[in-house]
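Student: only the shape, not the letters, is given here:
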């Protein structure tokens, strides 16, 4: 069984699709702590949140894989960027992880996140939405729904699989 460290449908449904297709395994979501702020800033903090979620998920009864999914924001001279990280941990200790694509945040949104607000509620306010992080998310809103949050997560999960699909190339 695959345990995902989240019950958010926008994260859980892509994990269901990927793991059912690739491994034919049952997927269950559980709420676990990330151990990082609600809005992780920077790659290191976002990766740590995903790792913490995967470890906590793997500790659940019946887990063969633990999956942690964490969305983060980072800043550079061009602005604030939304990105995501998937971390997969198998019961034998093998792991795989990936950083997904990124999208430039509107300056007003980036400034509010930099000041300490969480991205989801800021996007909800700016877009006039409610709880968008459980549906299309910031990426859906910003791309006029050409790319939805679930696809953003699926892409990142697929990129975290090579250590399991080609283990001969990834000694651990």
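Tutor: Now that the structure is in, tell me what you want to look at. None of these values were measured; they are calculated from a predicted model. Residues are numbered from 1 along each chain as shown.

Student: for the rest of this, base every contact and every neighbour count on C-alpha atoms.
Tutor: OK.

Student: nearest residue to the middle of the chain?
Tutor: In the chain, the centroid-proximal residue (Cα atoms, centre = their mean) is residue 69; its distance is 3.0 Å.

Student: that residue reaches residue 97, doesn't it?
Tutor: No - taking contacts as Cα atoms under 8 Å, residue 69 lies outside contact range of residue 97: 9.7 Å.

Student: where do the contact lists of those two overlap?
Tutor: Common contacts of residue 69 and residue 97 (Cα atoms under 8 Å, 6 or more residues apart in numbering): 85, 86, 87.

Student: residues touching the second one, list them.
Tutor: Going back to what we said before, that points to residue 86. With Cα under 8 Å, 6+ apart, residue 86 has these contacts: 47, 50, 67-70, 97-100, 153, 156-157, 160.

Student: hang on, it in a strand?
Tutor: Yes - assignment of residue 86 by DSSP: H, G, I helix; E, B strand; the rest coil places it within a strand.

Student: how about the helices in the chain?
Tutor: 9-23, 43-58, 107-114, 119-127, 137-142, 149-159, 162-165 (DSSP state H).

Student: so which bits of the shortest one are buried?
Tutor: Think helix 162-165. 163, 164 (16 or more other Cα atoms under 10 Å).

Student: which other helices and strands contact that helix?
Tutor: Counting contacts by 3 or more Cα pairs under 8 Å, 6 or more residues apart in numbering; DSSP states H and E, helix 162-165 packs against strand 95-104.

Student: try this one next to it:
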């Protein structure tokens, strides 16, 4: 089986590759000659995942999947949410995004948050979606060197370390993207 993962994010690709079984060949956008930054103009995480999967299916014809992920902070009414990647501006800088988020939460006691990933799959002429959620909280300071995005300031429920302080294998077990990919793999194992 061959599937395109519609992402240019090498960190996401690395996470997903660890979860995809060997009988599924994962192609990248580069592998299929797609060198554009696929638009993400929808106002929901699910909408963006579907938009990216539709783009690859429409323009290149491959069975594919795409994901979109957002960090939803309770005290900020779900922000940054769909705008997580460019929360602090169009430059899409993780350091700037974390700095802005920590600033927004500076005098707030409620630091509850959740990561949400939606995967949209185009397969055999049908569109399916899979959602993974990881509940946790935003820490007061950055901690850890691994991971990417908001990982240094997100601690999953029941954990004392941030996503940036745990192994990729552990993050894939408890994290939002790992949960969504497991649903994807389970679905593909039945077709």
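Tutor: Received the coordinates, thanks. As the structure is a computational prediction, the values presented were derived from the model and not from experiment.

Student: hang on, the earlier thing: in JSON lines: the helices of the first structure, plus distance to residue 80 of the first structure.
Tutor: Compiled in JSON lines, these are given as follows (distance: least, Cα to Cα, whole Å):
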{"stretch": "helix 9-23", "distance to residue 80 of the first structure": "22"}
{"stretch": "helix 43-58", "distance to residue 80 of the first structure": "13"}
{"stretch": "helix 107-114", "distance to residue 80 of the first structure": "5"}
{"stretch": "helix 119-127", "distance to residue 80 of the first structure": "11"}
{"stretch": "helix 137-142", "distance to residue 80 of the first structure": "13"}
{"stretch": "helix 149-159", "distance to residue 80 of the first structure": "17"}
{"stretch": "helix 162-165", "distance to residue 80 of the first structure": "29"}
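
Student: out of these, deepest packed?
Tutor: Of all the helices of the first structure, helix 43-58 has the most neighbours on average by mean count of other Cα atoms under 10 Å, namely a mean of 24.

Student: which residue in the first structure lines up with residue 128 of the second structure?
Tutor: Counting by TM-score structural alignment, residue 128 of the second structure corresponds to residue 95 in the first structure.

Student: residues contacting the closest residue in space to its match that isn't next to it in sequence?
Tutor: Using Cα to Cα, 6 or more residues apart in numbering and skipping residues adjacent in sequence, the residue nearest residue 95 of the first structure is residue 89, 4.4 Å away. The contact partners of residue 89 of the first structure, by Cα under 8 Å, 6+ apart, come to 54, 55, 58, 65, 66, 67, 95, 96.

Student: can we see that at 10 Å?
Tutor: Residue 89 of the first structure makes contact with 2, 51, 53-55, 57-58, 64-68, 95-97, 164, according to Cα atoms under 10 Å, 6 or more residues apart in numbering.

Student: for residue 23 of the first structure, same thing?
Tutor: Here residue 23 of the first structure is in contact with 1, 2, 165 (Cα under 10 Å, 6+ apart).

Student: could you dump those residues into JSON lines with distance to residue 15 of the first structure added?
Tutor: What follows is the contacts of residue 23 of the first structure, written out as JSON lines (distance: Cα to Cα, whole Å):
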{"residue": "1", "distance to residue 15 of the first structure": "12"}
{"residue": "2", "distance to residue 15 of the first structure": "9"}
{"residue": "165", "distance to residue 15 of the first structure": "16"}
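
Student: ok so, going back, make JSON lines out of the contacts of residue 86 of the first structure and add distance to residue 138 of the first structure.
Tutor: Shown next, in JSON lines, are those (distance: Cα to Cα, whole Å):
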{"residue": "47", "distance to residue 138 of the first structure": "20"}
{"residue": "50", "distance to residue 138 of the first structure": "19"}
{"residue": "67", "distance to residue 138 of the first structure": "22"}
{"residue": "68", "distance to residue 138 of the first structure": "19"}
{"residue": "69", "distance to residue 138 of the first structure": "16"}
{"residue": "70", "distance to residue 138 of the first structure": "14"}
{"residue": "97", "distance to residue 138 of the first structure": "22"}
{"residue": "98", "distance to residue 138 of the first structure": "20"}
{"residue": "99", "distance to residue 138 of the first structure": "17"}
{"residue": "100", "distance to residue 138 of the first structure": "15"}
{"residue": "153", "distance to residue 138 of the first structure": "13"}
{"residue": "156", "distance to residue 138 of the first structure": "16"}
{"residue": "157", "distance to residue 138 of the first structure": "18"}
{"residue": "160", "distance to residue 138 of the first structure": "22"}
